[in-house]
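Sequence and computational prediction follow.
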Amino acid sequence: MKNSTSAVVYACIAVLSWSTVATAFKIALTHLTHFEMLLIASCTSLIIFALLLTFQKKWKLVSELSGRQWGYFALLGLLNPVAYYLVLFKAYDLLPAQVAQPINYAWPIVLLILLALFAHQPIPPKKYIGMFISLGGVVLISVGTGQSGGMDIPVHGLLLAALSALLWAMYWMINNKFKDKTDGSIALFMSFLFGTAYLLIGAVGVGVHLDTLPGILSGMYVGGFEMGIPFIFFSLAMRKTSNPALVNQLCYLSPFLSLFFIAMILGEQIVFTTYIGLALIVMGIMFNQYLVKK
């Protein structure tokens, strides 16, 4: 298989995986609390990343990490998977999937603001156009979905979904700053090693009841197809491709495919404001990424 073809195949596997997880979140939350779901998912992802290091024969690189790098990953693991996914899963627990997913997807807009504030990267004037388009989509979904579909949209659920976008943007910014200093597979393993350890300690105080097989299996699915497998395949796609822009553009299919699964499997009636709002979010992100000179 040619590199360009295999890159597209790998990217499609990642996109298809991410497209199913919003539905998987809601199914898992019928059996588990958001903390229990994250505990199972994080353990599953840690096993996947450990197997990846074994396959790639990179365990020696773990032993070569400096004390400073261990400290860095101890902090990073607190942000992702712990803080980010606890907030995200609670948002899904409170909101319809068709609302939580698009709002979380607006994180690139939040990233622009963070880079301007903390990395001193000024926002080009034209990028404000894309930002306002995307934010308009967020507002339309937040306000219009409840009115059009007659759904209960709690304000604190919307705030949690917005907070999840902020946390992911923070994680991306911090991780991207240090990505050249650590192998990508090692970084994922170490983050989830610390994250899982924090969650296991937290489980002692919170108390968990993992006594349903559907709950455990759905939590494992989330760990495999949200946190583990798609990151591996997307990384492979970016490594194989000669056209990174194409691979990135394929990711924009994910939220729209996700609405299909939400409607077909969860039975949520997707209202027109969700489609329009999601389209605006994606249009704003693509406008800033591809049409505005960096």
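Okay, I see it.

Only C-alpha atoms from now on, for both contacts and neighbour counts.
Noted.

Buried residues, the helix ranked longest in the chain. List them.
Scanning the chain for the longest helix, with DSSP state H as the assignment, gives helix 3-29. Neighbour-count burial for helix 3-29 flags 7-29 (criterion: 16 or more other C-alpha atoms under 10 Å).

now stretch 144-156
Buried residues in stretch 144-156 (16+ other C-alpha under 10 Å): 144-146, 153.

got those residues as TSV, with secondary structure and distance to Gln69 columns?
Below are those laid out as TSV (DSSP: H, G, I helix; E, B strand; the rest coil; distance: C-alpha to C-alpha, whole Å):
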residue	secondary structure	distance to Gln69
Gly144	helix	45
Thr145	helix	44
Gly146	helix	45
Ile153	coil	42
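
Make a markdown table from those and add distance to Thr212 to it.
Putting those into a markdown table (distance: C-alpha to C-alpha, whole Å) gives the following:
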| residue | distance to Thr212 |
| --- | --- |
| Gly144 | 36 |
| Thr145 | 33 |
| Gly146 | 32 |
| Ile153 | 29 |
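
Which elements pack onto the helix or strand harbouring Trp172?
Using DSSP states H and E, Trp172 sits in helix 155-177. Applying 3 or more C-alpha pairs under 8 Å, 6 or more residues apart in numbering; DSSP states H and E, one finds that helix 155-177 contacts helix 84-94, helix 97-104, helix 107-118.

try this one side by side with the last:
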Amino acid sequence: MKDNRRALLLGLSAVLLWSTAATAFKLALAELTVLQLLCVAIWVSATALLGTLAWQGRINVLWQSLRSTPLIFLGMACLNPLLYYCILLAAYDLLPAQQAQTINYTWAIMLALLSIPVLGQRLAARDWLAIALGYMGVVVIATEGNPLSLQFTSGVGVLLALSSTLVWAVFWLLSARSEEDPTISLAAYFVCAAPLALLLCLGIGGGLPAPGKGLLSAVYVGLFEMGFTWLLWSTALRAATNVSRVGNLIFLSPMLSLVFIGLILGESIHPATVIGLALILPGIVLQQRSGSQDS
């Protein structure tokens, strides 16, 4: 049933929760290794998604889907959440939160680039302008406002943050072709990823984490970044009569995220981060408008 008021409230709730993710990542990584955080968050998210499906009476649908195409779900799970979040969290471990989270928002621009070889699409002048703006913003942020120097806070961290956008764009292109229910697919990915994340954590990640603030932050990430918030967002989109109005709420997230980073983590927001974000966001808007006109 369409309900714009409900859609708006759900959409704003999802955006608010996503805006806290960068802060939660850094709080968790202050005490946990990347693989410890990844393991805990994936298991928490998988449990929450299974609980949601059980409440909806759809657990059998999940098992049927997993039995029908297990290798496809396993392959997708290796892309996301395993590889995507492993790379992204490693970037957060090396970079200030404000840099990692802002660079990560260029995934939509990476998606436009990938559409050339993968989908055979031709990009218009507006698309190329969007790409130029986005990556100019990345250079400004990564060099803290001195782009000609090409001296980065962490070159490896910047490369990882950009690589995460590539993994996410590939995952998005592949998942867009699926005819499965999004909630079923999401739950299947996390269920498949959970045992693999545990093996990585026990084998090379430092073992299971001890109780503490880091563990609590990891639980928060699992609930409100990886799984549950996606359900809020997808429900909001389904409830809206105008999907673009709800979809545009996502542009509030990077700005709200900087507020949480400054207030909770105590990072001093560098002017270059604001300037870079002012380049990246218009680039994303241009790219989305161009995509909607093409469709």
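On my side now, so go ahead. Being a predicted model, the structure only gives us computed values, none of them experimental.

Please identify the most buried of the helices and strands packed on helix 155-177 of the first structure.
Of all those, helix 97-104 has the most neighbours on average by mean count of other C-alpha atoms under 10 Å, namely a mean of 25.

Please state the offset of that helix from the chain centre?
Chain-centre distance of helix 97-104 of the first structure: 12 Å, with C-alpha atoms, centre = their mean, to the nearest Å.

Quick one: the residues in the second structure that it pairs up with.
Mapped onto the second structure using TM-score structural alignment, helix 97-104 of the first structure covers residues 97-104.

Now that stretch on the first structure. Mean distance?
Overlaying the first structure shows stretch 97-104 of the second structure at a mean distance of 0.6 Å from the equivalent residues (mean C-alpha distance after the TM-score superposition for the first structure).

And the strands in the stretch 151-294 of the first structure?
Applying DSSP state E, counting those that start in this stretch to the stretch 151-294 of the first structure gives no strands.

how close does the longest helix of the first structure sit to the second structure?
On superposition with the second structure, the mean distance recorded for helix 3-29 of the first structure (mean C-alpha distance after the TM-score superposition for the first structure) is 0.4 Å.

which other helices and strands contact that helix?
helix 84-94, helix 97-104, helix 213-222, helix 229-240, helix 244-250, helix 254-261.

Nearest to Ala187 of the first structure among those would be which one?
Of all these, helix 229-240 sits nearest to Ala187 of the first structure, with 11.9 Å by C-alpha to C-alpha.

Run through who's touching the closest one.
Residues outside helix 229-240 of the first structure that contact it (C-alpha atoms under 8 Å, 6 or more residues apart in numbering) are 3-4, 6-11, 13-15, 17-18, 48, 244, 247.

one more time with 6 Å, if that's ok
Helix 229-240 of the first structure is contacted from outside by 3, 7, 10-11, 14, using C-alpha atoms under 6 Å, 6 or more residues apart in numbering.

burial count for Gln192 of the first structure?
Wrong residue type there; residue 192 of the first structure is Phe, not Gln. The tally of other residues near Phe192 of the first structure (other C-alpha atoms under 10 Å) stands at 28.

again, but for the one 10 residues further on
Around Gly202 of the first structure there are 14 other residues, counting by other C-alpha under 10 Å.

Alignment lookup: it to the second structure.
In the second structure, the residue paired with Gly202 of the first structure is Leu200, using TM-score structural alignment.

which residue sits closest to its match, ignoring its sequence neighbours?
Distance criterion C-alpha to C-alpha, 6 or more residues apart in numbering; nearest residue to Leu200 of the second structure, sequence neighbours excluded, is Leu35 at 6.8 Å.

Does the one you found lie in a helix or a strand, and which?
helix 34-56.

Check which helices and strands that helix is in contact with.
Helix 34-56 of the second structure sits against helix 182-204, helix 213-221, with contacts defined as 3 or more C-alpha pairs under 6 Å, 6 or more residues apart in numbering; DSSP states H and E.

Any idea which of the ones you listed gets closest to Gln101 of the second structure?
Taking those one by one with C-alpha to C-alpha, helix 213-221 is closest: 14.3 Å.

still on that earlier bit, check the helices and strands packed on helix 34-56 of the second structure for me and report the most buried one.
Counting by mean count of other C-alpha under 10 Å, helix 213-221 has the highest mean neighbour count of these, with a mean of 22.

what range in the first structure matches it?
Helix 213-221 of the second structure corresponds to residues 214-222 in the first structure, going by TM-score structural alignment.

Against Pro282 of the second structure, how distant is Gly222 of the second structure?
30 Å (C-alpha to C-alpha, to the nearest Å).

whoops, Ile141 of the second structure was the one
Distance from Ile141 of the second structure to Pro282 of the second structure, by C-alpha to C-alpha: 15 Å.

quick one: which of those two has more around it?
Between Ile141 of the second structure and Pro282, counted using other C-alpha under 10 Å, Ile141 has the larger neighbour count: 28 against 16.

Hmm, that one is touching Gly276, no?
Yes - Ile141 of the second structure is within contact range of Gly276, at 5.3 Å (criterion: C-alpha atoms under 6 Å).

Mind putting the helices and strands packed on helix 34-56 of the second structure into CSV with distance to Leu166 of the second structure?
Formatted as CSV, these follow (distance: least, C-alpha to C-alpha, whole Å):
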stretch, distance to Leu166 of the second structure
helix 182-204, 18
helix 213-221, 22
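
can you tell which of those helices is closest to Gln288 of the second structure?
Closest among those, using C-alpha to C-alpha: helix 182-204, at 21.5 Å.

now the angle between helix 228-239 and the closest one, please.
For helix 182-204 of the second structure against helix 228-239, the angle by axes from the mean of the first three to the mean of the last three C-alpha atoms, to 10 degrees is 170 degrees.
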